[in-house]
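Undergrad: any chance you can model this:
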Amino acid sequence: MKINLKYFASVREAVGTGQEALELPPGVKSVGELRSLLAERGGAWAEALAPQRAVRMAFNQVMCGADTALADGAEVAFFPPVTGG
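TA: Below you'll find the model as predicted:
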């Protein structure tokens, strides 16, 4: 399954990119599992997406929880609780 990822605000600054396409391994089925997979990259990824960090998630531009199921071609976004300007 291939998905598109977007990172905003401090998450984008920490991980050094605003977006990427990712081919998921077979065991990753939810947004929460995806977050864990990305955190396993280590370094800034582990810090920015750590379970204790307040990070909001959206699936196809709708706010979602960690248990939201992923789908091929979906867009998943990660961002801090407060963004704006």
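Undergrad: only C-alpha atoms from now on, for both contacts and neighbour counts.
TA: Fine.
Undergrad: list the helices and strands the helix ranked longest in the chain packs on?
TA: Longest helix in the chain by number of residues, with DSSP state H as the criterion: helix 31-39. Contacts of helix 31-39 with other secondary structure elements, assessed using 3 or more C-alpha pairs under 8 Å, 6 or more residues apart in numbering; DSSP states H and E, are made with helix 43-48.
Undergrad: sequence B follows; please return its structure for comparison with A:
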Amino acid sequence: MKLLSLMIALFCLSACSKLNMGNYQQLETGMSYREVIQVLGNADQCEDGVANQECIWGNKDGRHIQVNFVAGAVVYFNQQGL
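TA: You can find the predicted model right below:
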């Protein structure tokens, strides 16, 4: 019974994740950071460069979505493991 409860809880958590192919496919070049957050939620990690910002949703070494912004607009995005 405990195993079944654990499996249901894990399924619910994974179903609630915004880290999925459907949300990835909503991303478009030119979107603002605010628009991306509306689709994916808050980023797990962002790094500011000289002229750009790179944000990661998920685990950079595993399943993730990476979005690069220049002047606050999406210029590049990719995914791994979705």
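Undergrad: mind checking the TM-score on these two?
TA: TM-score for the superposed pair, counting by TM-score structural alignment, normalised by the length of structure 2: 0.26. Supporting figures: 47 aligned residues with a C-alpha RMSD of 4.7 Å.
Undergrad: what ranges do the strands span in structure 2?
TA: Under the criterion DSSP state E, structure 2 carries strands at the ranges 45-48, 53-58, 64-70, 73-80.
Undergrad: most tightly surrounded among these?
TA: The highest average neighbour count among the strands of structure 2, using mean count of other C-alpha atoms under 10 Å, belongs to strand 64-70 at a mean of 21.
Undergrad: what's the angle from that strand to strand 53-58?
TA: Between the direction of strand 64-70 of structure 2 and that of strand 53-58, the angle (axes from the mean of the first three to the mean of the last three C-alpha atoms, to 10 degrees) works out to 160 degrees.
Undergrad: longest helix anywhere in structure 2?
TA: Among the segments of structure 2 that qualify as a helix by DSSP H, the longest is helix 2-16.
Undergrad: still on that earlier bit, out of the strands of structure 2, which comes closest to Ile8 of structure 2?
TA: Each of those was scored for nearness to Ile8 of structure 2 using C-alpha to C-alpha, and the closest is strand 53-58 (21.6 Å).
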